[in-house]
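> Quick one: sequence and predicted model below, then my questions.
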Amino acid sequence: MRTFPILPAILLASLLPGLAAAQTGRYGSAGVPNIGPAEDALFPSFAARQDRLEEQGWLLRGQATFVLQGVTRFSSPYRAAGSLTPAAQARNTLSTDLILGRRLWHGAEVVVDASVTRGFGLSNSTGAAAFPNNEAFRLGSTDPYFFVPRAFFRQTIGLSGDTVPSDDDPLRFSEPMARERITITIGKMSVWDIFDDNRYAHDARTQFLNWALVGGGAFDYAADARGFTNGAAVEWENGHWAVRGGAFQVSRVVNGLFLDPSITRGFQLLASLERFWRLGEREGAVRLIYGASRSRQSPWSEIDPGNPGTFERNARSYRLKHNLTISADQQITEDFGVFGRLSWNDGATQNWMFTEMDRAVSFGGALTGLRWNRPNDTVGLGTNVGWISGGRQRYLEQGGIGFITGDGRLNYRPEWITELYYDARLAPGVNAALGYQLLVNPAYNADRGPVSVFSLRLRTAF
């Protein structure tokens, strides 16, 4: 993909008025909340206008993120349709979002996210289960593509008189919220908007880029091929504990763009129990997430490695898949924190929507630039090790091709990725990040790689 037509768009976006001063780490950050006085923003007059709009019940935020990734040539004695191309290559992606929200009555709002994307992931987003760019959809496009990833209604019901500041969620109004509350969300969204949050590893636009460092890699989260779904969620939280539950549509076919219309037969149910604490002034959290997916996925005994048609959709029945993630994060000092995730699925059937991984462990940390007088900069280091079930291993050894892996044969080893990035604040609302990822045994194959991936990320948000 050519890079030059994209760079002017980012430079133009960085000149737009009203870029706010804060950066958020919530999943798919579509902007930044107006934290602090308007005069601290890059364009104070527009930031003040955003504040006035919020007072009148309107939410207006947006972002643009450009990612350029390249790989050097690596060892590859053979490859197939699911392989990462061994020749040196570079690809780029661009995503833009405009968030519009309207307060309906006390605690109720409607939020719509209008998005334009373009670009491709490396090798069209195949060749590694822990793929290196979470901004790359498995449906790339040469021309700009418009869609609506989010359109939902949300009602927040306060249960306590005391309030806490609004969190850093760019999809919320920035007014204080009741400490104890119930939140009901209905519509189109990403399940990661609500589940598997993590202070240091959850947003590819501001933190780690790799899929397996944004969420639990072995948890087959409900989504279409662009990463979104329809559903409903109910949350209760009081600052110390949180319980979240949701029901969502699943893809009609494996890695499909269209969702299964038979919502009573195909669905995903999610539940999360979360505990928050403080050790002195240092915040920490742990989350236990369970998911039950029911879709037209097949057990490995019914999938013929030589017949791709048997992989796409079970022709006879729906099957249940169990998923589990434990996620934790902890501030160690004012400027340093650590995170970790363990994720698992039962491995009895193919994965359907996220990626092809059955067991995973990830961990790492993030350090802000306070010690070198760059408090808005962040350096992050994280790693993920992924394993697959015996059924998936046999399928790949016999030449089977999945929706993101498949080299035609397999010398099995766990897949291991490590990512390092430095994200620098250039101006309020304007960031640039350099990153490096090392993929060892990509797609679980010790015969290929290791692979070095270099990244440049430019982001502007208001």
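That came through fine. Residues are numbered from 1 along each chain as shown.

> Please count neighbours and contacts with C-alpha atoms only from this point.
Noted.

> my guess is Thr383 meets Ile417, correct?
Yes - taking contacts as CA atoms under 8 Å, Thr383 lies within contact range of Ile417: 5.6 Å.

> Give the residue from these two that has the larger number of neighbours.
Ile417 (28 against 21; other CA atoms under 10 Å).

> Confirm that that one sits in a strand.
Yes - counting by DSSP: H, G, I helix; E, B strand; the rest coil, Ile417 is part of a strand.

> Just give the nearest non-adjacent residue to Val286, would you?
Excluding its sequence neighbours, the residue lying closest to Val286 (CA to CA, 6 or more residues apart in numbering) is Ala328, at 4.2 Å.

> A further structure is provided below for comparison with the first:
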Amino acid sequence: MLLLVGRANAQVTPPGTTPPVTPPNAAAAQEPAHQPNDTAGQPRDWSLHFQQTLIDQWHNDLSTPYAGDYSLANRESAKLSFTSTLFIGRRLWKGAAIYFNPEVAGGSGLSGARGIAGFTNGETFRIGDPSPSLYLARLYLRQVFALGTGTATDEDDLNQLAGLRPERYFAINLGKFSTADFFDQNSYSHDPRTQFLNWSLMSAGGWDYAANTRGYTVGGVLEYVTPGLALRFASTLMPTLANGPVLDFHYGTAHAETLELTKGYRLGGRQGTVRVLGFRNVAAMATYRSAIALAQATGTQPDVVAVRQSGHTKVGFGLNAEQELTQNVGLFARISYNDGKNETWAFTEIDRSASLGVVSTGARWQRPDDRLGAAVVVNGISPEHRAYLAAGGYGFIVGDGALRYGLERIGEVYYSISLPRYHAAISPDYQFVMNPAYNRDRGGPVHVVALRLHVEF
């Protein structure tokens, strides 16, 4: 079975548009970055939405001295991926709602979504099989407890019911969801359906966050939210195998904890938000050093599968910031790190990552609902991870059979053309990749061109 890795996001843009460039105000900045599509905000007991995203991607022919099983193919045809999601929400009792998201995914990523750690199509992780497949993306209960009398208005949106909510509250979320629904939000760079496509731009690359192959997990999220500050904590399940489709319900030996502090502020009269995240994962991971030692002792190729052991951990942090520069232009940046001693288990094979980007509306050229985005990201791995790949080892995303290490450097530019009449947006996208899979011997450049169609109502 082909296993593709990545993450899901709760946010998809309003019908016919991409997410607004202006960051939410100080209160809304503490919420998951829902983007309203019903300005009335009248209370409703039901919420029903749909999205479909198709992405066609192609890269230039490469000339490289060698290739491994998980290398980006030197030559291949264009690849198409698609997802369709139904978002259903129902109010239950005071402060409580249940959300249900069936999803269909199919198609493929370039080279089976392998060969680049910061892969170029953020939708391909949902594909466990190229044939279209129906599965449960989310099913979770949300209970909100007011901590004061002040209220704010929520609009009808994806996994959000229209009506009043407390300005200050404590919330409990239990069930199946994506950890990225609640953590590492960013108004400019978080949703590959409408924003940047690259994996290491949609989320913090060094955050190996818990999820199965399709990007979902089971667990709980606690939230303490005020107009200017929020604190969130999650405890969730890990997959039974690295990038595996099945979650491990032996919670005592396999689990993940995530903690994030979000703070809104104003700089020069413009809104900004900073998020500080820490995580700790526990699973039956292998250490890269153990895999190398066994290979040297037996004269074989190193293989993490042969030395996996319960109780191993991965810890790391992320720093995420966004700043409104003008009414129509915003800036974002992320830095993330994990210790890199044990194998990557859930997201992608990045141990250190830094990104910087800018997004603008098309207001200056009379296209206010269009979006133009440009960003750069640099990814790296730990010394232990480098040694493992250099000795011929494979992860689940990268592996050329050898390695002359170099930082993976990626640039991306997209332009989203809004088609409000059709509740759609078309986005041409270009990415430039140097040293794919950290290998200077296969250094590129790789030119990746994509066309994305996103429909939502």
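All right, it came through fine. No experiment lies behind these values; they were computed from the predicted model shown.

> Tell me how many other residues surround the residue nearest to Val286 of structure 1.
Neighbour tally, Ala328 of structure 1, other CA under 10 Å: 23.

> My guess is it contacts Gly337. True?
No - with contact defined as CA under 8 Å, Ala328 of structure 1 does not reach Gly337; the gap is 10.8 Å.

> And the counterpart of Ser141 of structure 1 in structure 2, how close does it get to Val448 of structure 2?
Aligned counterpart of Ser141 of structure 1 in structure 2: Asp129 (TM-score structural alignment). Separation of Asp129 of structure 2 from Val448 of structure 2 (CA to CA, to the nearest Å): 23 Å.

> Looking at the two, which one has more neighbours?
Ranked by neighbour count (other CA under 10 Å), Asp129 of structure 2 and Val448 place Val448 first, with 19 against 15.

> what sits against the more buried one?
57-60, 120, 430-433 (CA atoms under 8 Å, 6 or more residues apart in numbering).

> Which parts of the stretch 251-400 of structure 2 are strands?
Here the stretch 251-400 of structure 2 has its strands, by DSSP state E, counting those that start in this stretch, at 255-267, 270-283, 312-324, 329-338, 352-362, 367-380.

> in structure 1, what residues pair with the shortest one?
Counting by TM-score structural alignment, strand 329-338 of structure 2 lines up with residues 336-345 of structure 1.

> So what does Asn124 of structure 1 match up with in structure 2?
Asn124 of structure 1 maps onto Gly112 in structure 2, by TM-score structural alignment.

> meant to ask about Leu94 of structure 1
Per TM-score structural alignment, Leu94 of structure 1 is aligned with Phe82.

> which SS class is its match?
strand.

> Measure how buried the residue lying closest to it once chain neighbours are set aside is and give me the count.
Using CA to CA, 6+ apart and skipping residues adjacent in sequence, the residue nearest Phe82 of structure 2 is Leu54, 4.3 Å away. By other CA under 10 Å, the residues close to Leu54 of structure 2 number 20.

> now do the one 5 residues further on
Other residues near His59 of structure 2 number 22, with proximity taken as other CA under 10 Å.

> Please tell me I have it right and it contacts Val449.
Yes - counting by CA under 8 Å, His59 of structure 2 does reach Val449; the two are 6.3 Å apart.

> Need the overlap of contacts for these two.
Counting by CA under 8 Å, 6+ apart, His59 of structure 2 and Val449 have no contacts in common.

> Arg294 of structure 1 -> structure 2?
So, by TM-score structural alignment, Arg294 of structure 1 is matched to Val282.

> Quick check: that match vs Val315 of structure 2, distance?
From Val282 of structure 2 to Val315 of structure 2 the distance is 9 Å (CA to CA).

> and what of Tyr430 of structure 2?
33 Å.

> before we move on, what about Ser187 of structure 2?
26 Å.

> more neighbours, the two?
Ser187 (28 against 21).

> What is the aligned counterpart of that one in structure 1?
Under the alignment (TM-score structural alignment), Ser187 of structure 2 maps onto Arg199.

> ok, now which ones touch its match?
Shown in contact with Arg199 of structure 1 (CA under 8 Å, 6+ apart): 25-26, 329, 339.

> Over to it. Which of the three states is it?
coil.

> related to what we said a few turns ago, how much space between the match of Ser141 of structure 1 and Tyr265 of structure 2?
On the measure of CA to CA, Asp129 of structure 2 and Tyr265 of structure 2 end up 44 Å apart.

> Likewise for Asp339 of structure 2?
For Asp339 of structure 2 relative to Tyr265 of structure 2 (CA to CA), the value is 31 Å.

> Repeat that for Arg275 of structure 2.
Arg275 of structure 2 is 11 Å from Tyr265 of structure 2, by CA to CA.

> between those two, which one's more packed in?
Each of Arg275 of structure 2 and Tyr265 has its neighbours counted (other CA under 10 Å); Arg275 has more, 23 against 16.

> who are the neighbours in contact with the more buried one?
Taking CA under 8 Å, 6+ apart, one finds 184, 260-263, 319-321 in contact with Arg275 of structure 2.
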